[in-house]
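Enquirer: How does the following fold in three dimensions:
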Amino acid sequence: GIELVTAVIARLETPTTDATSTAPWRLHWTNAGHPPPLLARPDGRTVLLEEASAPVLGVDPALARTTATCELPSGSTVLLYTDGLIERPGEDIGRGLTRLRQHATALAREPLPVFLDELLTRMSDRQQDDVAALALRVP
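Expert: Modelled structure (predicted):
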């Protein structure tokens, strides 16, 4: 049978290491049916990166995939995560995404290990699904 897989495929573009460079960091991504990445800016504003949706992997390799790009401000955090972080049985997934944004807003200025640990603690529940999360902080 055919295996279908969801994924976010992302590429980080970093500026040159030249001390005079003012080029921004950029994230390029496509989303194949996965929960959207979250961008938490240092001022607490959060954005779900919902552009660039594409078919799940395994459907048809000939299908076109769109990509999106956004600038990553200094001090911002990019969070990639599995659906177990936001899904609750019997609850609309939109509520889980709202909860994620609220907690990320509150934690946006914390050091990265605190941001991630506290986010996982605040988002967890008793009947927890497997959760994987990866966070990146722009210098």
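Enquirer: C-alpha only now, for contacts and for neighbours.
Expert: Will do.
Enquirer: Quickly find the element holding residue 109.
Expert: Per DSSP states H and E, residue 109 falls between elements, in no helix or strand.
Enquirer: How about residue 119?
Expert: According to DSSP H and E, residue 119 maps onto helix 112-123.
Enquirer: Okay, buried residues for that helix please.
Expert: Of all the residues in helix 112-123, those buried under the rule 16 or more other Cα atoms under 10 Å are 112, 115, 116, 118, 119, 120, 123.
Enquirer: Surely the last one touches residue 85?
Expert: Yes - under the criterion of Cα atoms under 8 Å, residue 123 is in contact with residue 85, at a separation of 6.4 Å.
Enquirer: just checking, what packs against the helix holding residue 119?
Expert: Here helix 112-123 touches helix 93-107, strand 133-137, going by 3 or more Cα pairs under 8 Å, 6 or more residues apart in numbering; DSSP states H and E.
Enquirer: before we go on, could you also do this sequence so I can check it against the first one:
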Amino acid sequence: MARWSSRVVFEHPFRDLLTTIAGYTAVALERARLLQHRHDVAHVLQTALLTDLPTPDGVTLDGAYVPAVLGDQVGGDWYDALVLPSGDVAVTIGDVTGHDIDAAALMGQLRSLLRGYLWRDDRTPAQTLAQLDAANVGTGVRATASVLLARVGAPGADGSRTLTWSSAGHPPAFVVRASGAVQRLEGQRDLILGVAPGAARNDHTAELWPGDTVVLYTDGLVERRGEDLHRGLDRLAAVLAGGGPGAGATGEPVAAAAHDGPPRVVPVQVVRALVPGDLHEDDIAVLTLRVDPV
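Expert: As a prediction, the model looks like this:
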């Protein structure tokens, strides 16, 4: 009786080809594993740096971070808020150049420096940014970054609060008034950090009333390749002014319903309204501060 063997014997050239293919496959799998590990580490780093926002009395804070669709899916964009020893609420948003794990690491160092100065010293935003810029270079961090730093004071007898801000080359903030009107906070944009420590920096002020919402964001929300920045700012203003279904490119509402007073602007819905799908090539961060209605 004939006996069949299940063993397959390959000719010498074919055996060498299979060995080569197996080697390439093993290398590709190892690279994929390392890339996934790098992505996981980067994601953990970004999540750790974007800590939970505080819940100060009379103010509602909300934030969103959306990474770029390419690269490590982390970057140099961040938002932060602190209730200071004086009782003021400090909010900041910034964008370190780059959108990879190196930018995220620089962002973490810059953010930590800023937090320390805010907590220790009762200075104006312009003074704090000047101090941060000097330390940025003096300590060897040397990050180039745009930052907008603002402080919201305690309420006055009429419920109003003073907003004081300074911009280190950052796009202007907006205020969505309780009436629905949208105001762009115009003011001089000073030099970004990391370029010329010691350059003059300026403070600006505006009054906030119950129901008003301050909207801070990074340039990934409004900038488009080959398009003037003002068009992006106008588009954001239109979305904030709409505040309801159909206001954005996706038709999603950008505000959440409220039982009393004006609706609350929701950062993640602002992002979806302006940047539908996976079209963004840059990181995006949005932070809102709402003075609670009385």
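Enquirer: nearest to residue 45 of the first structure, of the buried residues of helix 112-123 of the first structure?
Expert: residue 115 (14.5 Å; Cα to Cα).
Enquirer: If we ignore the residues flanking it in sequence, what's nearest the closest one?
Expert: Leaving out its chain neighbours, the residue that sits closest to residue 115 of the first structure by Cα to Cα, 6 or more residues apart in numbering is residue 107, at 5.5 Å.
Enquirer: Report the contact partners of that neighbour.
Expert: Residue 107 of the first structure makes contact with 44, 115, 118, 119 under the criterion Cα atoms under 8 Å, 6 or more residues apart in numbering.
Enquirer: which of those sit farthest apart?
Expert: Using Cα to Cα, the pair of the contacts of residue 107 of the first structure lying farthest apart is 44 and 118, separated by 15.2 Å.
Enquirer: Hmm, residue 264 of the second structure is touching residue 256, no?
Expert: Yes - Residue 264 of the second structure is in contact with residue 256 according to Cα under 8 Å; the separation is 5.1 Å.
Enquirer: Looking at these two, which is more packed in?
Expert: residue 264 (23 against 13; other Cα atoms under 10 Å).
Enquirer: Relative to residue 91 of the first structure, how far out is the residue mapped onto that one from the first structure?
Expert: Aligned counterpart of residue 264 of the second structure in the first structure: residue 111 (TM-score structural alignment). Separation of residue 111 of the first structure from residue 91 of the first structure (Cα to Cα, to the nearest Å) stands at 31 Å.
Enquirer: and what of residue 41 of the first structure?
Expert: Distance from residue 41 of the first structure to residue 91 of the first structure, counting by Cα to Cα: 27 Å.
Enquirer: now do residue 114 of the first structure
Expert: Taken as Cα to Cα, the span from residue 114 of the first structure to residue 91 of the first structure is 27 Å.
Enquirer: Can you show me the helices along the second structure?
Expert: With helices called from DSSP state H, the second structure shows them at 12-49, 101-120, 125-138, 229-242, 267-274.
Enquirer: Tabulate these in a markdown table, adding columns for distance to residue 292 of the second structure.
Expert: Formatted as a markdown table, those follow (distance: least, Cα to Cα, whole Å):
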| stretch | distance to residue 292 of the second structure |
| --- | --- |
| helix 12-49 | 27 |
| helix 101-120 | 24 |
| helix 125-138 | 23 |
| helix 229-242 | 18 |
| helix 267-274 | 16 |
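Enquirer: Tell me which of the ones you listed sits nearest to residue 195 of the second structure.
Expert: helix 125-138 (8.6 Å).
Enquirer: So what touches the closest one?
Expert: Residues from elsewhere that reach helix 125-138 of the second structure, judged by Cα under 8 Å, 6+ apart: 110, 113-114, 117-118, 142-143, 149-151, 164-168, 193-194, 197-203.
Enquirer: Dead centre of the first structure: give me the residue that sits there.
Expert: Using Cα atoms, centre = their mean, the residue of the first structure that lies closest to the mean C-alpha position is residue 37, 2.1 Å off.
Enquirer: what's the counterpart of it in the second structure?
Expert: Residue 37 of the first structure maps onto residue 173 in the second structure, by TM-score structural alignment.
Enquirer: so what's its match up against?
Expert: Shown in contact with residue 173 of the second structure (Cα under 8 Å, 6+ apart): 184, 185, 214, 215, 216, 217.
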